[in-house]
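K.L.:
Structure of the sequence below:
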Amino acid sequence: MTDGAVRVTRTLRARPDDVFAAWTDPDRLRRWLMPGPGTVAAAVTDPVPGGGFRFAKLFPSGVDEVTGEYLVVDPPHRLVFTWRSPGTTGGRDSVVTVTLRPDGDGTAMTILHERLPAESFRSGARGAWTAVAANLDAHLTTTG
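P.N.:
Got it, this is the predicted structure:
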């Protein structure tokens, strides 16, 4: 792993195509892409290379808007996108790679978040992605 990066892995109880769809469908993203108390009030995605996304996350402490651009869209195996958020990256662009591979009846998912500017951001991102992966697993289990 490179400096400024965190990696989170989790085996999910769903097929790779369903996991990929959960990452790219804005209605589904609103249900699970929240690391703690709060809601995703808005989600817009255009999951094609060069397409963008925007999430407005409402926390008890305020709003965090995340924006980015899809760099690689390879269903149902891999997504690579930029990630810009004041709370996660200090407003700088970072890069997230989501890799999915079949694992028995489920999917082995790896989230690699690179170019994080400082240890405090890496620590926060590690906790957030771990919580988000658990939320995604719960979402897939209840909707599958």
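K.L.:
make it CA atoms for all contacts and neighbour counts henceforth
P.N.:
Noted.
K.L.:
What are the buried residues along the helix ranked longest in the chain?
P.N.:
Longest helix of the chain, by residue count under DSSP state H: helix 119-143. Within helix 119-143, the residues scored as buried using 16 or more other CA atoms under 10 Å are 121-122, 125-126, 128-137, 139-140.
K.L.:
One more, so I can put them side by side:
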Amino acid sequence: MNIDKEYELPFPVSEVFTAWVSSETAIPPASRMNIEPVPGGCYELFIDGPDGGASNRGRFHLVQPNDRLVYTWEWNGDGEVTVIDVTFQSDGPQTRLRLSHRGFLSKDRAKMHDAGWDSYIQGLTDHIRRQR
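P.N.:
Here you go, the predicted model:
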């Protein structure tokens, strides 16, 4: 199962890319992040809660600043390692973002992540607005 999405964000590519790879961009429900945007570097997202928490861990395979990112994604050590491929394209003062998330083992997992991406992009947009 795969997810393919496209978004228009009202910010230049450099702002969108920088926010995407910043450890400071913890979009709820994430409480903190650890991002090292270099090939082989980590991508870690943490959700802290009263019952413990959850985490995502992955590794960057490709980092082309202001252009493209490819990294893995494994939710809470569940063994299902998927691949995220994001391209950032300038569209005047906006960014056209194309996202591919591949390798889900079930439709339910893909559906959950599909909705999660829409929520994340809204949170990313709000975060960038607050940073301006």
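K.L.:
TM between them?
P.N.:
These two chains, once laid on top of each other, score a TM-score of 0.91 by TM-score structural alignment, normalised by the length of structure 2; 132 aligned residues with a CA RMSD of 1.8 Å.
K.L.:
The longest helix of structure 1 corresponds to what range in structure 2?
P.N.:
Under TM-score structural alignment, the alignment places helix 119-143 of structure 1 onto residues 107-131 of structure 2.
K.L.:
chain center to the matching stretch, what's the gap?
P.N.:
8 Å (CA atoms, centre = their mean, to the nearest Å).
K.L.:
That stretch against structure 1, how far on average?
P.N.:
When structure 1 is overlaid, stretch 107-131 of structure 2 sits 0.9 Å from its aligned residues on average, using mean CA distance after the TM-score superposition for structure 1.
K.L.:
what do we get in structure 1 for G40 of structure 2?
P.N.:
Under the alignment defined by TM-score structural alignment, G40 of structure 2 corresponds to G50 in structure 1.
K.L.:
ok, for that match, nearest residue in space, not its chain neighbours?
P.N.:
Nearest non-adjacent residue to G50 of structure 1, counting by CA to CA, 6 or more residues apart in numbering: Y70, 5.5 Å away.
K.L.:
How much space separates the residue mapped onto the one you found from structure 2 from S106 of structure 2?
P.N.:
Aligning on TM-score structural alignment places Y70 of structure 1 opposite F60 in structure 2. Distance, F60 of structure 2 to S106 of structure 2, by CA to CA, to the nearest Å: 24 Å.
K.L.:
And these two? Which one has more around it.
P.N.:
More neighbours surround F60 than the other of F60 of structure 2 and S106, with 21 against 10 (other CA atoms under 10 Å).
K.L.:
The more buried one belongs to a strand?
P.N.:
Yes - F60 of structure 2: assigned to a strand according to DSSP: H, G, I helix; E, B strand; the rest coil.
K.L.:
Contact partners for it?
P.N.:
F60 of structure 2 sits next to P37, V38, P39, G40, G41, C42, Y43, L69, V70, Y71, T72 when contact means CA atoms under 8 Å, 6 or more residues apart in numbering.
K.L.:
how many other residues sit next to the last one?
P.N.:
I take that to be T72 of structure 2. Counted by other CA under 10 Å, the residues lying close to T72 of structure 2 total 19.
K.L.:
If anything else comes up later, I'll come back, but that's it for now.
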